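**Q** Here's my sequence, what's the structure:
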Amino acid sequence: MNTFNELDLLKELGNIGAGNAATALSQLLNKEITMNVPLAKIVSFNEMMELMGGSDRPVAAVFLRMEGELSGSLFFVLSLEDATKLINQLIPEKEISVDELPSHELGLSALQELGNIISAHYLTALSECIGLTVTPSVPEVTIDMVGAIVVTGLLEISQVSDHSIFIDTELTETTDSQVEKAKGHFFLIPYPDSFEKIVAALGEG
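**A** Take a look at the predicted model:
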């Protein structure tokens, strides 16, 4: 993998999912939301940890499992600052600070729903691209160190795989007075047979 053509297709796949997710969020929030994917590539689990900011960095993460003809796990990871920024865009009447985030149930629920919407659109784009069904589980949201999040999420799959599809994601909210940006990282971790199906489909694209 990681040839120019395959990475270009992977990035295009990410942009399709991002565009659909942005439309859904714009309708939900009645705001102008855009999303784009500046980078997409295949990385090892060690590289994945580094891209998240290192094992000791505290982050917000939405985690879900993929089921169906494609199986594996998916993480949507944000810095605490960007997670708080997005939550405050979702529920501006209940503005919170970064320090309040770990114990703020309403904020975490909003973040979970945001991750659910974006993940669903990414997985739909992937499913349509390769012609295989994939169903997301109910997402879980957590605030913890990168190392703890990754170990928990990869406990089973790390025994048989070391590949993650990394999709860099930028979200922009535009209003009459300002432009707010936030950045998140998607890590799609398929089981080996599912990874081979994705690579084969991209190779044919």
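**Q** make it CA atoms for all contacts and neighbour counts henceforth
**A** OK.
**Q** Do a quick rundown of the strands in the chain.
**A** Assigned strands in the chain, in chain order: 32-36, 40-43, 58-68, 72-79, 134-136, 140-145, 164-174, 179-190 (criterion: DSSP state E).
**Q** what would these look like in TSV with distance to residue 125 and mean neighbour count?
**A** Listed next are the strands of the chain as TSV, based on distance: least, CA to CA, whole Å; neighbours: other CA atoms under 10 Å:
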stretch	distance to residue 125	mean neighbour count
strand 32-36	14	20
strand 40-43	14	20
strand 58-68	14	21
strand 72-79	14	24
strand 134-136	10	18
strand 140-145	21	18
strand 164-174	13	20
strand 179-190	13	20
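**Q** want to try a markdown table for those strands, with distance to residue 25 as columns?
**A** Below are those laid out as a markdown table (distance: least, CA to CA, whole Å):
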| stretch | distance to residue 25 |
| --- | --- |
| strand 32-36 | 7 |
| strand 40-43 | 22 |
| strand 58-68 | 17 |
| strand 72-79 | 16 |
| strand 134-136 | 18 |
| strand 140-145 | 19 |
| strand 164-174 | 10 |
| strand 179-190 | 14 |
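**Q** here's the other one to compare against:
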Amino acid sequence: MNNEQININELSSIQLDALKEIANIGAGNAATAFSQLLEQRIDMSVPEANILPLSEVPEILGGAETLIAGILVKVAGDAPGKILFALEEKSAEKLTNMLLDEKLELDLKSKTDQIQDSTLEEIGNILTNSYLNALSRMTDFSLLPSVPALAYDMAGAILEVTFLQAGHIGDYALVVETEFLDGDEGIQGHFFFIPTPESLQKILDKLGVGKI
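**A** Got it, this is the predicted structure:
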């Protein structure tokens, strides 16, 4: 085991590629799960995976004041951390309509209905479990997700509550762009994985890329 902890903003391209590969496998698992749920083919891809300072994360969601739906999951077990899946308002509306096979309007400024809330929570649950299952299989770690918590708020507020107040987590996030493909239409979301520094080092060591 490498005793020195690596900072998430210092990852080499090989280390970042290893984490992106887990994200790709997780996306494949999630696409299979969604396809089985809907009894129709749903494709997913991971066009981009990057390391960003948490202070810059709101900008990729349209700015700190952009209204988003955020699904937060805390991860316990051998590699603790946090996961947030974030969708801008229109993306959240398109995704819930695709899964519900309905045409409902989603207004994040007002209360949404219980069916839409449950659908978004289930999306977060499937994505998180798919990602963690892929990570667990590649590391043999026991990873225990919490029940998803759904929030509607400005991107800056959700990210502050989720990450910036968690001083032990660190100042950088692995940001995985996630795209759902429904026919010719792509629906974009962003998947954020914030491992503790200790968890990140353990994961990279298990993947065989622990040293830069």
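**Q** TM-score of the superposition?
**A** The TM-score (TM-score structural alignment, normalised by the length of structure 1) is 0.89; 200 aligned residues with a CA RMSD of 1.9 Å.
**Q** So which of the strands of structure 1 is nearest residue 86 of structure 1?
**A** For the strands of structure 1, the distance to residue 86 of structure 1 is smallest for strand 179-190, at 7.2 Å, taking CA to CA.
**Q** Give me the contacts around that closest one.
**A** 48, 52, 70-79, 82-83, 85-86, 163-174 (CA atoms under 8 Å, 6 or more residues apart in numbering).
**Q** Report the inter-axis angle for that strand versus strand 72-79.
**A** Comparing the axes of strand 179-190 of structure 1 and strand 72-79 via axes from the mean of the first three to the mean of the last three CA atoms, to 10 degrees yields an angle of 150 degrees.
**Q** What's residue 13 of structure 2 aligned with over in structure 1?
**A** The equivalent of residue 13 of structure 2 in structure 1 is residue 4 (alignment by TM-score structural alignment).
**Q** Equivalent analysis for residue 80 of structure 2, please.
**A** Checking TM-score structural alignment: residue 80 of structure 2 goes with residue 71.
**Q** Check whether that match really touches residue 191, as I assumed.
**A** Yes - contact criterion CA atoms under 8 Å: residue 71 of structure 1 and residue 191 qualify, at 6.0 Å.
**Q** Which among the strands of structure 1 is found nearest to residue 109 of structure 1?
**A** strand 140-145 (7.9 Å).
**Q** Would you map the helices across structure 2?
**A** For structure 2, the helices defined by DSSP state H occupy 13-38, 57-60, 89-100, 114-139, 155-159, 197-206.
**Q** just those: most buried one?
**A** helix 155-159 (a mean of 21; mean count of other CA atoms under 10 Å).
**Q** By how much does that one deviate from structure 1 on average?
**A** Relative to the matching residues in structure 1, helix 155-159 of structure 2 has an average distance of 1.0 Å after the fit, by mean CA distance after the TM-score superposition for structure 1.
**Q** okay, and that helix goes to which residues in structure 1?
**A** So helix 155-159 of structure 2 sits over residues 146-150 in structure 1, by TM-score structural alignment.
**Q** For the matching stretch, which outside residues touch it?
**A** Stretch 146-150 of structure 1 has contacts (CA under 8 Å, 6+ apart) with 49, 52, 53, 54, 55, 56, 57, 58, 59, 61, 142.
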